[in-house]
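Student: Need coordinates for the following:
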Amino acid sequence: METKEYIDYIIDELKKITAIDSPTGFTKEVADFVVGEYKKLGYDAKLTQKGGVFVDLGGKDKEDGLVLAAHIDTLGGIVKEVKSNGRLKLSPLGGMNANNAEAENVTIHTRFDGEYTGTLQLTNASVHVNGEYDDTKRTWDVMEVVIDEDTKSKEDTDKLGIMVGDFICFNPRTTITKSGYIKSRFLDDKLSVGILLGYAKYLKDNKITPSRRIYNHITVYEEVGHGGAASIPEGVTEMISVDMGCVGEGLNCTEKQVSICAKDSRGPYNYDVVTKMIKISKENNIDFAVDIYPFYGSDVDVALSAGYDIKHGLIGAGVYASHGYERSHIDGVTNTFRLLIEYCK
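Tutor: Coordinates of the predicted model:
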């Protein structure tokens, strides 16, 4: 099967989606954009009450429906305090880690007064001044946003319209290398959103009506644990979370493979679903790895906890340096895309 057209489309969509700030709780702009992309493909995409995107891709058997889920909310920060020196102390959103956020450029989204830029820095960040620079443990209590405006006091910052509760968004720095590596913040999980858009395009272009009803649910609030807890239609018997595949020491997956998760920190995935994915991958020469994720939870975990009686699975392109400056590869995207196509036939 020739996939280049769809992989190019997926990467193009990734670039557009990562360019739109969307930390968890601040996702309306990116959700509206994704709705528009589905509508361009000819689908009647709608927003859920929570702000996610839900799409019926069609299919014959509505009593054996399948939901494919990915999430567009990301990590980020929210203003916790305007300090006396005019700088900002943050509360993290999701698993944003101060160690790998230091020195990152940010955008401050005010509620009524536009946007400002700044940089997240260690307090007293000059190495030539701070003799304890190397020994200071990076926690959110010792980090601050230095605003790119002439503000030296809380009153100065207040006049800009910046206040507690404003969202802080980190620069994604999306880059595609000549060797096919995809580097960006928030590949978790905007890369999978691109993959689901690519799958929807594949069905539409080839006039395919699946044997079972298939839905795409692009969730929000996944990074805080309740993204997939709602909006599953009647008749759905199975849900697959298309999220990042873990890459790291002690695991099998690389960035060039599709990862099939057998168990995460919440427990094992459905035996029959995992077995079918492995079988299909072997039969179709799809490069895959099976792994157990030690520190991970997914939208389908949440759906089960919410009481839905469904089979569940989790796949994704391998992603290294999760929740930091992440890296995947076009081959991993291709293998994930191919597994989706074969699995959903």
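
Student: For the rest of this, base every contact and every neighbour count on C-alpha atoms.
Tutor: Will do.

Student: And the helices in this structure?
Tutor: 4-18, 28-40, 98-101, 154-160, 187-205, 271-283, 299-305, 330-343 (DSSP state H).

Student: and of these, who's closest to residue 235?
Tutor: Evaluated over the helices of the chain, closeness to residue 235 peaks at helix 299-305, with 14.6 Å, by Cα to Cα.

Student: got the contact list for the closest one?
Tutor: Residues from elsewhere that reach helix 299-305, judged by Cα atoms under 8 Å, 6 or more residues apart in numbering: 69-70, 222, 225-230, 239-241, 266, 310, 312-314.

Student: could you redo the last one with a cut-off of 7 Å?
Tutor: Here helix 299-305 makes contact (Cα atoms under 7 Å, 6 or more residues apart in numbering) with 222, 225, 226, 227, 228, 229, 239, 240, 241, 266, 312.

Student: okay if I get those residues as a markdown table plus neighbour count?
Tutor: Compiled in a markdown table, the contacts of helix 299-305 are given as follows (neighbours: other Cα atoms under 10 Å):
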| residue | neighbour count |
| --- | --- |
| 222 | 23 |
| 225 | 15 |
| 226 | 19 |
| 227 | 28 |
| 228 | 28 |
| 229 | 20 |
| 239 | 29 |
| 240 | 22 |
| 241 | 22 |
| 266 | 15 |
| 312 | 24 |
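
Student: So which of those belong to strands?
Tutor: Using DSSP state E, 239, 240, 241, 312 are the members of the contacts of helix 299-305 that sit in strands.

Student: tell me which of the residues you listed is nearest to residue 145?
Tutor: Proximity of these to residue 145 (Cα to Cα) peaks at residue 241, which lies at 34.3 Å.

Student: Show the contacting residues for the closest residue to residue 162 other than its chain neighbours.
Tutor: Leaving aside its chain neighbours, residue 162 sits nearest to residue 110 (5.7 Å; criterion: Cα to Cα, 6 or more residues apart in numbering). Residue 110 makes contact with 161, 162, 166, according to Cα under 7 Å, 6+ apart.

Student: What about the second one, how many residues nearby?
Tutor: Residues within reach of residue 162, counting by other Cα atoms under 10 Å, total 25.

Student: just to revisit the earlier point, with distance to residue 173 as extra columns, can I get the ones in strands among the contacts of helix 299-305 in a markdown table?
Tutor: Shown next, in a markdown table, are the ones in strands among the contacts of helix 299-305 (distance: Cα to Cα, whole Å):
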| residue | distance to residue 173 |
| --- | --- |
| 239 | 31 |
| 240 | 29 |
| 241 | 25 |
| 312 | 33 |
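
Student: so which pair among those is furthest apart in space?
Tutor: Within the ones in strands among the contacts of helix 299-305, two members stand farthest from each other by Cα to Cα: 241 and 312, at 7.8 Å.

Student: this one as well, want them side by side:
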Amino acid sequence: MTEALTIDADYLTRHLNALLSIASPTGFTDEAVRYTARELERLGLEVKLTRRGAIRALRKGRSRRPARAIVSHLDTLGAQVKALKTNGRLELVSIGHWSARFAEGARVSIFSDKGTYRGTILPLKASGHVFNDEVDTQPSGWPHVELRVDALSRDRNDLVQLGIEVGDIVAIDPQPEFLDNGFIVSRHLDDKAGVAIMLAALEAMQRQSIETPVDTYWLFTIGEEVGVGASAVLTPEIASLVAVDNGTSAPGQNSSEFGVTLAMADQTGPFDYHLSKKLAYLCRSHGIPLQKDVFLYYRSDAASAVEAGHDVRTALVTFGVDGSHGYERIHLHALVSNARLCALYGASDVEIERDADEISDLSGFTHQEVPAAAPSQEIETE
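Tutor: I've put the predicted structure just below:
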């Protein structure tokens, strides 16, 4: 049955576009949670939420253990108001780790208790007619930008009258473009594309009545961009966790905007040997283009789960992103490839049955036996 597994690309892009239209910087994720939870319920899953809104959706299998989990995150980068300035503009601090270089010129929404205001993030010296060459020589960084509010805001008192306060959330417009050639350009593809991938994989499994050997949890977290991620959404039954997130397509990296990029390590160290090997095997045996990469300045939901004390096997599958944490670009080919892999993984047989128990003896423990290298050819010499 899995040989004929098909992903509905229109379903995937439709939900990606809808998710991008919902502002969800870390700390302001409720509406994205509601949207995703309703779709999971429509697909027939049993949906539970944590207190703050992380989603745990169960698709039951033939056995309860060792359960699997696939995870992506609903939260995105953003900003908060740090200070109301005397010139009537706002000083900002970033939500998540991203450069103010990518914030310059961004259109935004400011969420205050009195309503939503629109605005633009500008460098402090924004007018070439005033500052001449200083526009090009001023430093880049969050202390060197400010938010111009599109309302009467001549001074700090005007900002107070508008109801804008320190700590208000600022959402950055995604400005998505879905091109006919399959490229998608937008902010916040990290990780709303991962969420859309998981939904598309689930839709395919439900539509084609694909059975799973064990319970599979489909997890959606709300604090990955600030390092919390999957720290508090796993259950004791979960033995393996596959994160779906962006790969870094850039010079010096092996990621690609096509196919699946399997991360072998990030800044927290190598991912699980056996789980990563299985995912690579599934790609190769089902004709999914695959490349592997190592990320030096990167962490994901998998890292937060392990750091929180969960003894789970972890792996990271990614869709290559050009310009990560800025104006990001991906290709539909990678999204469909990753969705296929997620569905195939959910349907695959359990190979390490010992993982059903959190603690057990040596019986059934894994091996990391490497086959002997093929003998090298003799070099003929005169």
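
Student: Let me see the contact set for the counterpart of residue 287 of the first structure in the second structure.
Tutor: The equivalent of residue 287 of the first structure in the second structure is residue 289 (alignment by TM-score structural alignment). For residue 289 of the second structure, the contact set (Cα under 7 Å, 6+ apart) comprises 259, 260, 283.

Student: picking that back up, out of the ones in strands among the contacts of helix 299-305 of the first structure, flag the one nearest to residue 13 of the first structure.
Tutor: For these, the closest approach to residue 13 of the first structure (Cα to Cα) belongs to residue 241, at 19.1 Å.

Student: What's the separation between that closest one and residue 300 of the first structure?
Tutor: As judged by Cα to Cα, to the nearest Å, residue 241 of the first structure and residue 300 of the first structure stand 6 Å apart.

Student: cool, and residue 95 of the first structure?
Tutor: Distance from residue 95 of the first structure to residue 300 of the first structure, by Cα to Cα: 19 Å.

Student: Show me which of these two is the more surrounded one.
Tutor: Neighbours were tallied for residue 95 of the first structure and for residue 300 using other Cα under 10 Å; the higher tally belongs to residue 300 (29 against 15).

Student: Translate the more buried one into the numbering of the second structure.
Tutor: The alignment partner of residue 300 of the first structure in the second structure, by TM-score structural alignment, is residue 302.

Student: before we move on, the earlier item: select only the buried ones of the contacts of residue 289 of the second structure in PyMOL?
Tutor: Applying 16 or more other Cα atoms under 10 Å to the contacts of residue 289 of the second structure leaves a buried subset, and the PyMOL line that selects it is:
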select buried, resi 259+260+283
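
Student: and the contacts of residue 289 of the second structure as TSV, adding distance to residue 189 of the second structure?
Tutor: Formatted as TSV, the contacts of residue 289 of the second structure follow (distance: Cα to Cα, whole Å):
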residue	distance to residue 189 of the second structure
259	16
260	16
283	23
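
Student: any chance you could map the strands in the stretch 51-200 of the second structure?
Tutor: Using DSSP state E, counting those that start in this stretch, the strands found in the stretch 51-200 of the second structure span residues 55-59, 63-73, 78-84, 90-95, 107-112, 115-123, 145-149, 169-172, 177-178, 183-186.

Student: Please list all residues in contact with residue 258 of the first structure.
Tutor: Shown in contact with residue 258 of the first structure (Cα under 7 Å, 6+ apart): 245, 287, 288, 289, 315, 316, 317, 318, 332, 335, 336.

Student: what about residue 258 of the second structure, how many neighbours?
Tutor: Neighbour count of residue 258 of the second structure, defined by other Cα under 10 Å: 22.

Student: I meant residue 216 of the first structure, not that one.
Tutor: Neighbour tally, residue 216 of the first structure, other Cα under 10 Å: 23.

Student: Equivalent analysis for residue 68 of the first structure, please.
Tutor: If we define neighbours as other Cα under 10 Å, then residue 68 of the first structure has 21 of them.

Student: ok, so of the contacts of residue 110 of the first structure, who is nearest residue 235 of the first structure?
Tutor: Among these, and counting by Cα to Cα, the member closest to residue 235 of the first structure is residue 166, at 40.1 Å.

Student: In the second structure, what residue corresponds to the closest one?
Tutor: Aligning on TM-score structural alignment places residue 166 of the first structure opposite residue 168 in the second structure.

Student: and if you look at residue 215 of the first structure?
Tutor: Using TM-score structural alignment as the criterion, the counterpart of residue 215 of the first structure in the second structure is residue 217.

Student: doesn't residue 58 make contact with that match?
Tutor: Yes: the pair residue 217 of the second structure and residue 58 qualifies as a contact (Cα atoms under 7 Å) at a distance of 4.6 Å.

Student: what range in the first structure matches stretch 184-200 of the second structure?
Tutor: Aligning stretch 184-200 of the second structure against the first structure (TM-score structural alignment) gives residues 182-198.

Student: Any idea how far the matching stretch is from the middle of the chain?
Tutor: Distance of stretch 182-198 of the first structure from the chain centroid (Cα atoms, centre = their mean, to the nearest Å) equals 6 Å.

Student: Ok, stretch 257-271 of the second structure next?
Tutor: The chain centre lies 13 Å from the centre of stretch 257-271 of the second structure; the measure is Cα atoms, centre = their mean.

Student: before we move on, what about stretch 97-111 of the second structure?
Tutor: The chain centre lies 19 Å from the centre of stretch 97-111 of the second structure; the measure is Cα atoms, centre = their mean.

Student: Onto which residues of the first structure does that stretch map?
Tutor: With TM-score structural alignment as the criterion, stretch 97-111 of the second structure aligns to 95-109.

Student: Map residue 334 of the second structure across to the first structure for me.
Tutor: Using TM-score structural alignment, the partner of residue 334 of the second structure in the first structure is residue 332.

Student: and the gap between the match of residue 287 of the first structure and residue 331 of the second structure?
Tutor: 13 Å.

Student: For the helices of the first structure, give me a markdown table that also has distance to residue 122 of the first structure.
Tutor: Listed next are these as a markdown table, based on distance: least, Cα to Cα, whole Å:
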| stretch | distance to residue 122 of the first structure |
| --- | --- |
| helix 4-18 | 26 |
| helix 28-40 | 30 |
| helix 98-101 | 9 |
| helix 154-160 | 19 |
| helix 187-205 | 26 |
| helix 271-283 | 44 |
| helix 299-305 | 34 |
| helix 330-343 | 35 |
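
Student: can you tell which of these is closest to residue 142 of the first structure?
Tutor: Proximity to residue 142 of the first structure, assessed across those by Cα to Cα, is greatest for helix 98-101 (9.2 Å).
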